[in-house]
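A.B. asks: my questions are about this predicted structure, shown below with the sequence.
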Amino acid sequence: MLFDSSVRRELWRSFMATLVVLLTVVLTMVLIRILGQATKGAFAPADVSLILSYTVVTQLPVLLALALFVSVVSVLSRMWRDSEMVVWQASGARQFSFLRPLLRMAWPIVALVAASTLVARPWAYDQTEVLRHRFEKRSDMARIAPGQFQASADGKRVFFIDSHSDGQTTGRNVFMVLTDEGTESVVTAREGQLQVDKGMRYLILNNGERIQTRLDTGEITSAHFDRARVLVGEAPDAGSAAPELRAMSTTDLLADRSREARGELVWRLGLVWAALNMVLAGLALAAGNSRRNSSWNLVYALLLFVVYFNLLTLTQSWVTQGKMKWAPAVLGVHGGLTMALLALIAWRDGAFRMLGRRPQEARA
């Protein structure tokens, strides 16, 4: 009882500290990336907080698995380094004896990884796509904030308006920079209004001037106009956008027989199994010797994590390309690693050496 409670208590402390550090790092990196995308017009600046929260949810399964792995390796390595493991082994505890407290501590985290991978992660991707699509459906004129420069969705136009009017479909004091086929045009107009005609979006400009420059020759032409119509792109069609596989629910993936859907399913199921394998890997690789100041076991553990999660992505690619079936990909990679780790733990316990002894040596 004391053995289980002490190990689990230390594991939980290490796990929470590691998770806080990882979340802080990931939040900082994701926030910088999202702010950069917002400035390029990928989504509305007002949706930055929502996009940030959804992105963290999509990264949560990997963060939980990594925090669990780091906590197991760090706690068991400390026990070996401080000779605490020797005390437990002298009391009759073997390597397999640590499986019980490790699994009792890890099962809520593995369950959370499963819930976030199979349910929360697709939902977060779907909500992110809804926000992006809703922003793309808005006109280029409507997405512009008065007094701020804003790039169009395709990046070929830069807009600036002084003020909105008429339900944000009309802008006053419009400034545009258009780049297309070796020419750059600077257009200014007193007023601009967006119209949709036969599935295409046009910007109707009134009382303006157009200065066009050929980028290869530097030739400049200028023209004044009372009314002009500028094509700004196709009107977005909500029904034409195909659903992204990452945003599909797990039940829909099970019903979909395509190779792409099977590849995504392999990634989700494999990540849940990987979280469990991380516990076994931490137990198998954390062994050390207090008389030797060596950290090679930590290097091996880090190497295993990197290779394993890259293999997880690689098996998804193999299934998508039709090189492997989805069931052998899951059972072969993750099941094979589970058996290998259990065999390594048994070898550290001396089970294979006991089997190799002669009967008379065992009696002696």
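C.D. replies: Good, I have the coordinates. Since this is a predicted model, take the numbers as computed values, not measurements.
A.B. asks: for the rest of this, base every contact and every neighbour count on C-alpha atoms.
C.D. replies: Fine.
A.B. asks: how far away is residue 54 from residue 301?
C.D. replies: Separation of residue 54 from residue 301 (C-alpha to C-alpha, to the nearest Å): 30 Å.
A.B. asks: next, count neighbours for residue 83.
C.D. replies: Residue 83 is flanked by 16 other residues according to other C-alpha atoms under 10 Å.
A.B. asks: for it, give me its contacts.
C.D. replies: Going by C-alpha atoms under 8 Å, 6 or more residues apart in numbering, residue 83 touches residue 290.
A.B. asks: now name the helix or strand holding residue 209.
C.D. replies: According to DSSP states H and E, residue 209 maps onto strand 200-214.
A.B. asks: check which element follows that strand along the chain.
C.D. replies: Counting by DSSP H and E, what follows strand 200-214 is strand 220-234.
A.B. asks: could you check the angle that next one makes with strand 200-214?
C.D. replies: When axes from the mean of the first three to the mean of the last three C-alpha atoms, to 10 degrees is applied, the directions of strand 220-234 and strand 200-214 differ by 150 degrees.
A.B. asks: can you name every helix or strand that strand 220-234 contacts?
C.D. replies: strand 200-214 (3 or more C-alpha pairs under 8 Å, 6 or more residues apart in numbering; DSSP states H and E).
A.B. asks: alongside the first one, take a look at this:
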Amino acid sequence: MIVDRYLARETTKPFALTALFLVGVFIAYSLTRFLTEANDGLLDGSAILVLTGLKALIALEVLLPIALYIGLIVALGRLHSDREIIGLRASGFSENRILVPVVSMAVAVAILVAAVSLWVRPWAYQSLYALEADAKANAELEDLPPGRFHIHGDAQRMVFIDERDPATDELRGVFVRSGRGDTLEVISSARGQLTAFARDDAHQLALQQALIYKQASGHGGADRDLAGRFDAFEIWTPAVTADPPGYRPKAQPTSALSASTRDEDHAEVQWRWSTPVSTLLLALVAAPLSRTRPRRGRYARVLLAVIIYVLYFNFIGVARSEVEQGDLAHLWWAPGALAMALAIVWPLARRTAP
């Protein structure tokens, strides 16, 4: 009917705008982080976009509930402030009838959050971990920009390239410092040529006019210094291969976690199921929390709403940690506590309604 459509529209708009704002802020934050890694030569442009998209998908299970929560408080607060709720009651609409479109939207959002948490999020984490492993493997000499020091092989080799011709891959001002055990080797060259994957397992760095200094500990602890000049000198850099991501509960299917006996798996699967429950509970909390006196403004309770949200997710975060450590079997005491508080506050709020 007309009233239902009106209430649905008035509550959907603040929710959608809040969700878009939160997702936009999160994407901007993720882009800033990944652009920093790209500036260090660890990621390329296409990887940045994919990683940012995956991170945004993962964050939806948290961003959508808080967007619904804040959106409902703002929307219902405006209806109370503008006396529209009073007008609807005077027209014969009970409070429960007024909340039907609100609860319907909350159920729809909770179903969406459940889909994200149970299926989309594990897939996104699996893709994210695989892509990060590939990015680390590809962050080798052939992908790194000039003008920076780059460390390879667990800090056993450091390379600096002053200039690099992108067309020919000719290098100028090459400096290489290698260390293994008690041996230190420093190489300086005016020019060089990089051949990526000259062998299947290695890259070739062919240097010209190379100056080499080598220091090694001899017998009895005495140092032996060697120095030389070579018209041509080759360095072979092992090509790094991506290691398969290890076992991580966040990337496991929900069905596999449900059959597991590991405490951290129990915590993860309970967290996934708790997100749609939390979405519904927070939407129900928004109804009594949005009650304001006429002309007090739609944002009168937003600060209190944020405090309640922060406290609740701190509690459920603590419960999740306790389950991961095996101290508790379930994290459901946190949603249960919120449900009990709601059951106590709701009748009081109805009796004191303006």
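C.D. replies: Sure, I can see it. Model, not experiment: these values are computed from the prediction.
A.B. asks: on that earlier part again, tell me which other helices or strands the strand holding residue 209 of structure 1 touches.
C.D. replies: strand 183-197, strand 220-234.
A.B. asks: mind listing what's buried in the last one?
C.D. replies: I take that to be strand 220-234 of structure 1. Within strand 220-234 of structure 1, the residues scored as buried using 16 or more other C-alpha atoms under 10 Å are 228, 232, 233.
A.B. asks: just want the most central residue of structure 1.
C.D. replies: residue 59 (4.4 Å; C-alpha atoms, centre = their mean).
A.B. asks: distance check, it against residue 125 of structure 1.
C.D. replies: For residue 59 of structure 1, the distance to residue 125 of structure 1 - C-alpha to C-alpha - is 11 Å.
A.B. asks: the longest helix along structure 1 vs structure 2, mean deviation?
C.D. replies: What stands out as the longest helix in structure 1, according to DSSP state H, is helix 2-39. Compared with structure 2 after fitting, helix 2-39 of structure 1 deviates on average by 1.7 Å (mean C-alpha distance after the TM-score superposition for structure 1).
A.B. asks: quick one, helices of structure 2?
C.D. replies: With DSSP H as the criterion, structure 2 has helices spanning 2-39, 45-81, 84-90, 95-115, 121-138, 254-258, 263-289, 302-324, 333-351.
A.B. asks: reformat these as CSV; add distance to residue 164 of structure 2.
C.D. replies: Conversion of these to CSV gives the following (distance: least, C-alpha to C-alpha, whole Å):
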stretch, distance to residue 164 of structure 2
helix 2-39, 16
helix 45-81, 20
helix 84-90, 68
helix 95-115, 48
helix 121-138, 18
helix 254-258, 48
helix 263-289, 47
helix 302-324, 49
helix 333-351, 57
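A.B. asks: for residue 148 of structure 2, find the nearest of those helices.
C.D. replies: helix 2-39 (10.4 Å; C-alpha to C-alpha).
A.B. asks: which strands and helices sit next to the closest one?
C.D. replies: helix 45-81, helix 95-115.
A.B. asks: picking that back up, and the residue nearest to the centre of structure 1, what does it touch?
C.D. replies: Contacts of residue 59 of structure 1 (C-alpha under 8 Å, 6+ apart): residue 121.
A.B. asks: same deal with residue 212 of structure 2?
C.D. replies: 185, 186, 187, 188, 227, 228, 229, 230.
A.B. asks: most tightly surrounded among the helices and strands packed on helix 2-39 of structure 2?
C.D. replies: Among those, helix 45-81 has the highest mean neighbour count (mean count of other C-alpha atoms under 10 Å), at a mean of 22.
A.B. asks: compared with structure 1, how much does that helix deviate?
C.D. replies: Looks like 1.3 Å for helix 45-81 of structure 2 (mean C-alpha distance after the TM-score superposition for structure 1).
A.B. asks: picking that back up, how close does the alignment partner in structure 2 of the residue nearest to the centre of structure 1 get to residue 46 of structure 2?
C.D. replies: Matched to structure 2 by TM-score structural alignment, residue 59 of structure 1 sits across from residue 59. Distance of residue 59 of structure 2 to residue 46 of structure 2, computed by C-alpha to C-alpha: 20 Å.
A.B. asks: reformat the contacts of residue 212 of structure 2 as CSV; add distance to residue 137 of structure 2.
C.D. replies: CSV is the format used below for the contacts of residue 212 of structure 2 (distance: C-alpha to C-alpha, whole Å):
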residue, distance to residue 137 of structure 2
185, 25
186, 25
187, 25
188, 26
227, 33
228, 33
229, 33
230, 31
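A.B. asks: can you list contacts of stretch 280-300 of structure 2?
C.D. replies: 65-66, 68-70, 72-83, 103, 106-107, 110, 301, 305, 309, 335, 338-339, 342, 345-346, 349-350, 353-354.
A.B. asks: show me the contacts for the residue lying closest to residue 188 of structure 2 once chain neighbours are set aside.
C.D. replies: Nearest residue to residue 188 of structure 2 in three dimensions, chain neighbours excluded: residue 175, at 4.7 Å (C-alpha to C-alpha, 6 or more residues apart in numbering). Neighbour list for residue 175 of structure 2: 159, 160, 161, 186, 187, 188, 189 [criterion: C-alpha under 8 Å, 6+ apart].
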